[in-house]
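S.K.: Using only what follows, build the 3D model:
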Amino acid sequence: MLILGASYFFYGVWDWRFLILIFLSSIVDYGAGRLITLSRKRKKDKQATYILYTSLIWNLGVLFIFKYYNFFLDNLKMLFDIPENTFTTLNILVPVGLSFYTFQTISYTVDVYKGKISASDNLLQFLCFVSFFPQLVAGPIERASRLLPQFANRRKFNYQYATEGLRLILWGLFKKMVVADNLAVAVFAIYAHPENFSSPEIIYGALLFFFQMYCDFSGYTDIARGTAKMFGFELSINFKLPYLVKNVSSFWDRWHITLSKWFRDYVYVPFLQNKKRTQINRFNALMLTMTLMGFWHGANWTFLLFGISQALILWFESIPIKVNGTKKNVRSFLFKNPIIGRTHFILMLIIGMIFFRSADIASAWEMIMRMFTSWDIDGFDLVIGWKIGVLGILLLAEYLTRTKDHPLQQLESHYKKPVRWLVYYGLVFLIIRYGGPQEEFIYFQF
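M.R.: The predicted structure is shown next:
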């Protein structure tokens, strides 16, 4: 009851009216799970299918109305030259975290339908599963099989969990407030007026945005996981050093892992089911999956193009080739040739980040064109100077502790109190003294 009350209070502080929506979504999917189970017991498989479709229509319908209705309406008006007053544009906010908790409930109902999990028979626990405040507004997108049973456990204070959670929170705050929010200053300057910057600065800005987004989103995930840990919950790891990879396929195995796995399990795999694994079928599956994943981020053509570009790159990396008489694919070739692989990854990453961050297609195209046509190295300016050093320290710390969950994990087993306190208070000092301008978490908008 305390967790549910805290979660609803947390969400209601933003806008209490949307508590009705999250409650209704919870009731719909809880009821769908129970009715699907009942239908299966009575051997009424068609009825179970209809219930699943009802749940999907509700969830996807809510997403469409709040997030995509105006986008489709505006494009239809433009495409068919429809008079402005023919259809009414909805003047409504997109609820924070809508895409996250909707995908969480969709996966629950689908898994119950497929028999992968049993339907929850405890409404209170299910309401907590949907609205759990640490991960409610920006993930990780948890599966019911992992998170829901944890609400059935007796709540008992665990000192080790509490201290580990606080370390995660501290590391997440450092990544978000010191690194991401300071990088945001340079990123905004470059993306706002790309015409004022040279090719090296455009490339630099795209790379900075990638690291801003990484520190922002993985910082939030650390804070969410740390907060959950203090209450005795384990949330999924969402990032595994995605900047160290040699191809885009590996990147999506390490970036926003819970979203990538969601689309793999509920879009890519079902699409290929009962189909031959030909290149054209893989291409179609990748195009559908990545386009939807891009569109998941927002109702904008730039996100669609971001998804399409990722699909094309992933398909290219899956093309079979022969190297020294051995049959391989481009992905394995890139993996075994680190210089070529990392060059390919960085170039593809830069183009992807430009599409992702730009306000519209025209801005993205201008940045890409300037990236290749304005090589005025004399005018190159680092913009944020010493803050690059802080980013370097963060990346080095993560690399050196890459076998751990995070750099501050289990410090007491390696260092005595004075050293640990120096690390903790050093990070607290950096957060208070050098925290950048207060920026909203990037993924709140999705």
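
S.K.: Going by C-alpha atoms from here, please, whenever you check contacts or count neighbours.
M.R.: Noted.

S.K.: would you list every one of the strands in this protein?
M.R.: 320-323, 326-329 (DSSP state E).

S.K.: Go through the first one and flag the buried ones.
M.R.: The one in question is strand 320-323. residue 321 (16 or more other Cα atoms under 10 Å).

S.K.: outside of it, which residues touch it?
M.R.: Strand 320-323 is touched from outside by 327, 328, 329, 330, 333, with contacts defined as Cα atoms under 8 Å, 6 or more residues apart in numbering.

S.K.: which residues does the fourth one contact?
M.R.: Residue 330 makes contact with 316, 317, 318, 319, 320, 321, according to Cα under 8 Å, 6+ apart.

S.K.: cool, the second one as well?
M.R.: With contact taken as Cα under 8 Å, 6+ apart, residue 328 is in contact with 320, 321, 322.

S.K.: which residues of the stretch 151-300 of the chain fall in helices?
M.R.: Ranges of helices in the stretch 151-300 of the chain, per DSSP state H, counting those that start in this stretch, are 159-173, 181-192, 199-230, 248-254, 257-263, 269-272, 279-296.

S.K.: Dump these into TSV; add mean neighbour count and distance to residue 338 as well.
M.R.: Below are these laid out as TSV (neighbours: other Cα atoms under 10 Å; distance: least, Cα to Cα, whole Å):
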stretch	mean neighbour count	distance to residue 338
helix 159-173	20	30
helix 181-192	20	28
helix 199-230	24	19
helix 248-254	19	13
helix 257-263	18	23
helix 269-272	15	30
helix 279-296	19	25
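
S.K.: Next, the second sequence, to be compared with the first:
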Amino acid sequence: MFKSQLNIQNLILLIASYVFYGWWDYRFLALIAFSTIADYVISHVIERQKPQHIKKCLLIISICINLGLLGFFKYYNFFIESWVDIMAQVGFRSNVGSLNIILPVGISFYTFQTLSYTIDVYRGDLRASRSFVNFATYVSFFPQLVAGPIERATNLLPQFSQIKKFNNDEAIAGLNLIIWGLFQKIVIADSCAIYVDSIFENYEKVNSFSLLLGAIYFAFQIYGDFAGYSNIAIGTARLFGFNLMRNFNYPYFSRDIAEFWRRWHISLSTWFRDYLYIPLGGSRSSMITTVRNVFIVFLVSGFWHGANWTFLVWGGIHAILFLPVLLLGFNRKNLDQVSISKLIPSFKELFQMTFTFIVVSIAWVFFRADNVTIAFKYLKRLVLDFSWGIEFLNIDRYNFELLLLVLIVVLIEWINRTHEHPFMGKWKWFKIFIVILMLLTLGVYSDHQDFIYFQF
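M.R.: Now for the predicted structure:
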């Protein structure tokens, strides 16, 4: 009875997940199904083999299948166009054309999820799943399918072997996360997007103050957009009785770049740490090898985000920022929450957080710009324009009007920085009431947009 009920439960989740994904474009259901079947079969064969070289060959096959599909759909046109441009620079004309390829939504996320499963089975950290339905549901679990968190099989897969029953406390916790995620997305990210789009589209006309605000607003746009989705996904999963990993931990309160990456997109940064950085040797070898490994991880991380040179430069900037912290041994210094027992941070902490936020925001300009040239022109005007007046943007709003809302969010998060989300601790229902009120007022005026990370 137990097994039958569990199978029905997971089968319903699997069907719901496939309907959810197919609603976007049913043609790509075959792609996720193929990846699922391939890794399910390969993992079982790996587990049954004893010779290490055979296991390694099978793992390589799995990696090639997954990264091959990801590479074709996401990077084929980028490589072709880059090759044509390089040939043109040296005087050769190439007739190789690009293809009209649709990028399957969420392919970067579920590809890394299936890869980590196969690698864990190869390492012996996890047994191959005995239930295909459980494994297929793990790969396609709809709350986090299209934009994460990138779940490890060691955490999520065993949860599909447990009968789920409604838990009132978990459901309320899930709803709280969903409400806060909606606030981050609709009120913060979408409001910031209106100003960001205006400023970046007219960067050659606006002054330094507007360009500075454009970078700051985008920092909060991408944070509210991505952290908002993550919280909605985690909250939705909790409604079904599943616990997903935390993906953001107040990253803009970081005191150095290493701490930032422990708090930003945690599921991706830990994935690269465990499956790329450490296998490459991490920081255990020579300084040259350590520098190489850091650049590999951050450049691959940048390239994971999209097929554009801007993402590679963004990754390279973070590698340059991260290296001094690592080489000086400061990368594990700030492991605690900042000013955990104080309301007001010290001057040193405030300076560290401000500096880290500034350099992260500068790097975000490359992430947001259409190409590297525009990003450099944007930063050049920001520094050299020397005009800091308040401007009226082409969206019929003054460039500073959003600052109050951003500062309110910073204050809310600062006060609640020791909690998973601001609705925990004191004044819970009052905070929920205020946030819902802001959703119903400010939220209706924002220009609603797709989640940024849907394109990755």
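
S.K.: Superposed, how do the two chains score by TM?
M.R.: Overlay of the two chains. TM-score (TM-score structural alignment, normalised by the length of the first structure): 0.91; 428 aligned residues with a Cα RMSD of 2.2 Å.

S.K.: now, which of the contacts of residue 330 of the first structure sits nearest residue 163 of the first structure?
M.R.: Looking at the contacts of residue 330 of the first structure and their distance to residue 163 of the first structure, the nearest is residue 317, at 42.5 Å (Cα to Cα).

S.K.: Matching the closest one against the second structure, which residue comes up?
M.R.: Counting by TM-score structural alignment, residue 317 of the first structure lines up with residue 325 in the second structure.

S.K.: Just list the residues touching its match, thanks.
M.R.: Residue 325 of the second structure neighbours (Cα under 8 Å, 6+ apart): 256, 257, 258, 331.

S.K.: From residue 314 of the first structure, how far out is whatever residue of the first structure lines up with the second one?
M.R.: Using TM-score structural alignment as the criterion, the counterpart of residue 257 of the second structure in the first structure is residue 248. The gap separating residue 248 of the first structure from residue 314 of the first structure is 7 Å, by Cα to Cα, to the nearest Å.

S.K.: what comes into contact with stretch 417-435 of the second structure?
M.R.: Counting by Cα under 8 Å, 6+ apart, 176, 177, 179, 180, 183, 249, 250, 337, 340, 412, 413, 416 sit against stretch 417-435 of the second structure.

S.K.: what's the answer for stretch 291-298 of the first structure, then?
M.R.: Counting by Cα under 8 Å, 6+ apart, 67, 68, 99, 263, 303, 304, 305, 306, 307, 308, 311, 446 sit against stretch 291-298 of the first structure.

S.K.: one more time with 10 Å, if that's ok
M.R.: 63, 67-68, 71, 99-100, 259-260, 262-263, 267, 285-287, 289-290, 300-311, 356, 443, 445-446 (Cα atoms under 10 Å, 6 or more residues apart in numbering).

S.K.: What's residue 209 of the second structure aligned with over in the first structure?
M.R.: Aligned partner of residue 209 of the second structure by TM-score structural alignment: residue 200.

S.K.: Contact partners for its match?
M.R.: Applying Cα under 10 Å, 6+ apart, the residues contacting residue 200 of the first structure are 206, 370, 371, 372, 374, 375, 376, 377, 379, 380, 381, 382.

S.K.: picking up where we left off before, for residue 111 of the first structure, state which of the contacts of strand 320-323 of the first structure is nearest.
M.R.: Taking Cα to Cα as the measure, residue 111 of the first structure lies nearest residue 329 of those, at 32.9 Å.

S.K.: what's the burial count for the closest one?
M.R.: 16 (other Cα atoms under 10 Å).

S.K.: Show me what residue 396 of the first structure lines up with in the second structure.
M.R.: Per TM-score structural alignment, residue 396 of the first structure is aligned with residue 411.

S.K.: ok, so what distance separates its match from residue 253 of the second structure?
M.R.: Residue 411 of the second structure is 11 Å from residue 253 of the second structure, by Cα to Cα.

S.K.: hang on, the earlier thing: find the residues that touch each one of residue 248 and residue 314 of the first structure.
M.R.: Common contacts of residue 248 of the first structure and residue 314, defined by Cα under 10 Å, 6+ apart, comprise residue 331.

S.K.: ok, the counterpart of residue 94 of the first structure in the second structure - contacts?
M.R.: Taking TM-score structural alignment, residue 94 of the first structure has residue 103 as its aligned residue in the second structure. Residue 103 of the second structure makes contact with 28, 70, 72, 73, 74, 75, 454, 455, 456, according to Cα under 10 Å, 6+ apart.
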